[in-house]
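1. Below are the sequence and a predicted model; questions follow.
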Amino acid sequence: MRYAWTLILYILFHILLKPRNSPRAQPKNTHPCKTGNPIDDCWRCDPEWHNYTNRKILADCAVGFGRNATGGRDGEFYVVTDPENDDPIDPIPGTLRYAVIQEEPLWIIFEGDMVIRLKDELLFNSFKTIDGRGAKVEIAGGPCITLSYVTNVIIHGIHIHHCKPGGNAMVRKSPNQYGWRNISDGDGISIFSSAHVWIDHCTLSHCHDGLIDVTYGSTSITISNNYMAYHDEVMLMGHSDDFLLDKNMQVTIAFNYFGEGLVQRIPRCRHGYFHIVNNLYSGWEMYAIGGSANPTINSQGNYFIAPNSNSTKEVTRRINSLENEWKEWNWRSIGDLMLNGAFFTSSGNNNSQNYVKASSMFARPASLLTTLNVTAGVLSCQIGYIC
């Protein structure tokens, strides 16, 4: 097999290091399994989640508009063993870049803890899963992830931070194709003209531009269970007010924890349909949910804690639009919990059929979010225990 040598190393590594307790035993910091978070309840209670037959169950656990993202479910496993030798033009076996550019589906896991500092954008091919469970994996200190004209990608369990612009360089995007890349924005994850993408249980902060940007007609996206902190322009949904292909965009933002030091764009939406459901907002400096160009925003079961400043209590902000324009936009709040003076300015028709296109999953009561979202971000999963 093409990746047999890395699989053998991985298996030996975990046989030697697996705890000698019963495989059904739980670590000291036990937690209840069935919390009501449908994604986590799908796989986290199995202490054998790390087995090759079980890891791919994750691909069937997504909810929302990105629920059909298969990632590398139907392919082989690939083990990243080399975090240091990143070559944007001629990547070598064992590196993350070598895996993500391959034509065939791959489920990508990691030999152990590692920090990967990329020399240029990490361009994906379609049908890939990055699964960081069981290791502490960071992508940091250089250009980060770009999904451009691809489909069926899952990114799970990666700490992405301090991302920088790249470009003005040749970068390979498949085994048979590489080309010139202009200067990139320095996003943590840039999703460009792509579909069926699921970003789950990642931790993101301190990037040059956005943490996660979804643009140029991308659709069928779920962003879930992530922890985001210490950043200005957090998430941009839609390229520009004039880019009409984004009218078909559908994005679910669910079960995320928006933590300290966030300023705005949590998210900022253009055109399209956005289901913002069961997220916990611990504050914002300018606004939480904003938009322009008449997006449909369906805010359900979120937990908003306004900052102490009297000038930033409002959750929402309409951008580049007069009231006589935005009052027709369909923005509604259903079951949201507003604390410390937070308030949501609704508009449009509360019962518009547009909300059907902006509804992707059942909303849990906002009062439960301190339980449902407590483990947002990268999980500390140990081999042989429930995660």
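-> Nice, I can see it. Source: prediction; values computed, not measured.

2. Every contact and neighbour count from this point should use C-alpha atoms.
-> OK.

3. Check for me that Leu16 belongs to a strand.
-> No. Under DSSP: H, G, I helix; E, B strand; the rest coil, Leu16 falls outside any strand and is assigned helix.

4. Can you give me the neighbour number for it?
-> Residues near Leu16, counting by other CA atoms under 10 Å, number 9.

5. Return the distance of it relative to Ile383.
-> From Leu16 across to Ile383, the span is 11 Å (CA to CA, to the nearest Å).

6. do His201 as well
-> Distance from His201 to Ile383, counting by CA to CA: 17 Å.

7. okay, now the one to match up with it:
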Amino acid sequence: MRWIFTSGGGRWLMVMGSRSLGRVIFGLITTRSLVALMGLLILNYFTHHNEVMLLGHSDTYTRDKVMQVTFAYNHFGRGLIQRMPRCRHGYFHVVNNDYTHWEMYAIGGSASPTINSQGNRYLAPRNRFAKEVTKRDYAGHWQWKHWNWRSEGDLFLNGAFFTRSGSGRGASYARASSLEAKSSSLVGVITSNAGALNCRGGRRC
């Protein structure tokens, strides 16, 4: 896959049992989601999408507690609203991604996921009520305060902020740590070629 475009009501793209999904441009998708269950999402380019990425089958499907997903070096661009990603159960490493647009929030969760955010660049929208990177769904503070969500080395611009919870100790994030994060100051360079390669038949990419 190089390009994925849909129109109208949108469709589900499900990734099950795949090791990786990389160098794809996702655009003009309106209401449905990319659903990933296990693996690596790397160097993708996302634009014009409401519910961008849903990680997990359902909040009641507890077999997903062993899920481990890394997404690295992705660009989240114009026209994105929410779920970059939304995580249910499992362990998620969000590393060196460039978040330049969101309208509601960037990263969400609903069933005690472990989220390790490292070396990302978060540029908040102008809307003063949408500056928060994170969102917890279907849980009160007394519940989600125990969820392990941390931010390390992230760059927050235009008032963006990440609400941490649970433990900040490294041992709690061992299964949500898959590669070493680079400095957030390098994110623009790292993600500058995210998306499909500009390849032509008979020539090197």
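-> Nice, thanks for sending it over. In this text, all values refer to a predicted model and were calculated from it rather than measured experimentally.

8. and His201 and Ile383 of the first structure? which has more neighbours close in?
-> Set side by side, His201 of the first structure and Ile383 show more neighbours around His201, with 25 against 21, by other CA under 10 Å.

9. got a list of what the aligned partner of that one in the second structure touches?
-> Superposed on the second structure with TM-score structural alignment, His201 of the first structure falls opposite Arg23. Counting by CA atoms under 8 Å, 6 or more residues apart in numbering, Arg23 of the second structure makes contact with 2, 42-45, 194-197.

10. 10 Å instead, please
-> The neighbourhood of Arg23 of the second structure, defined by CA atoms under 10 Å, 6 or more residues apart in numbering, consists of 1-3, 41-45, 73-74, 193-197.

11. go on, Phe92 of the second structure?
-> 38-40, 55, 67-71, 85, 113-117, 149, 173, 175-178.

12. Those in helices, which ones?
-> With helices defined by DSSP state H, no entry of the contacts of Phe92 of the second structure lies inside them.

13. From the chain's centre, how far out is stretch 58-76 of the second structure? Work that out for me.
-> Taking the mean of its C-alpha atoms, stretch 58-76 of the second structure sits 9 Å from the chain's own mean (CA atoms, centre = their mean, to the nearest Å).

14. Give the aligned range of it in the first structure.
-> Going by TM-score structural alignment: stretch 58-76 of the second structure matches residues 240-258.

15. And the strands in the stretch 251-387 of the first structure, which stretches?
-> With DSSP state E, counting those that start in this stretch, the ranges of strands along the stretch 251-387 of the first structure come out as 257-258, 262-264, 268-270, 273-277, 280-281, 289-292, 296-300, 303-305, 316-318, 331-334, 337-339.

16. And the fifth one against the second structure, how far off on average?
-> Aligned to the second structure and superposed, strand 280-281 of the first structure gives a mean residue distance of 0.2 Å (mean CA distance after the TM-score superposition for the first structure).

17. do the last one as well
-> Once the two are superposed, strand 337-339 of the first structure sits an average of 0.4 Å from its aligned residues in the second structure (mean CA distance after the TM-score superposition for the first structure).

18. Name the residues of that strand that are buried.
-> For strand 337-339 of the first structure, the neighbour count (16 or more other CA atoms under 10 Å) marks 337-338 as buried.

19. do stretch 333-347 of the first structure as well
-> Neighbour-count burial for stretch 333-347 of the first structure [16+ other CA under 10 Å]: 333, 335-338, 342-344, 346-347.

20. Let's have the strands of the stretch 251-387 of the first structure in CSV, adding distance to Ser174 of the first structure.
-> Shown next, in CSV, are the strands of the stretch 251-387 of the first structure (distance: least, CA to CA, whole Å):
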stretch, distance to Ser174 of the first structure
strand 257-258, 34
strand 262-264, 35
strand 268-270, 31
strand 273-277, 32
strand 280-281, 38
strand 289-292, 35
strand 296-300, 36
strand 303-305, 42
strand 316-318, 40
strand 331-334, 41
strand 337-339, 46
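
21. who wins for proximity to Gly179 of the first structure among these?
-> strand 268-270 (30.1 Å; CA to CA).

22. what stretch of the second structure does the closest one fall on?
-> Alignment note (TM-score structural alignment): strand 268-270 of the first structure is matched to residues 86-88 of the second structure.

23. End to end on stretch 364-379 of the first structure, go ahead and measure it.
-> End-to-end distance (CA to CA), stretch 364-379 of the first structure: 22 Å.

24. Kindly report the same for stretch 75-89 of the second structure.
-> One end of stretch 75-89 of the second structure to the other measures 24 Å (CA to CA).
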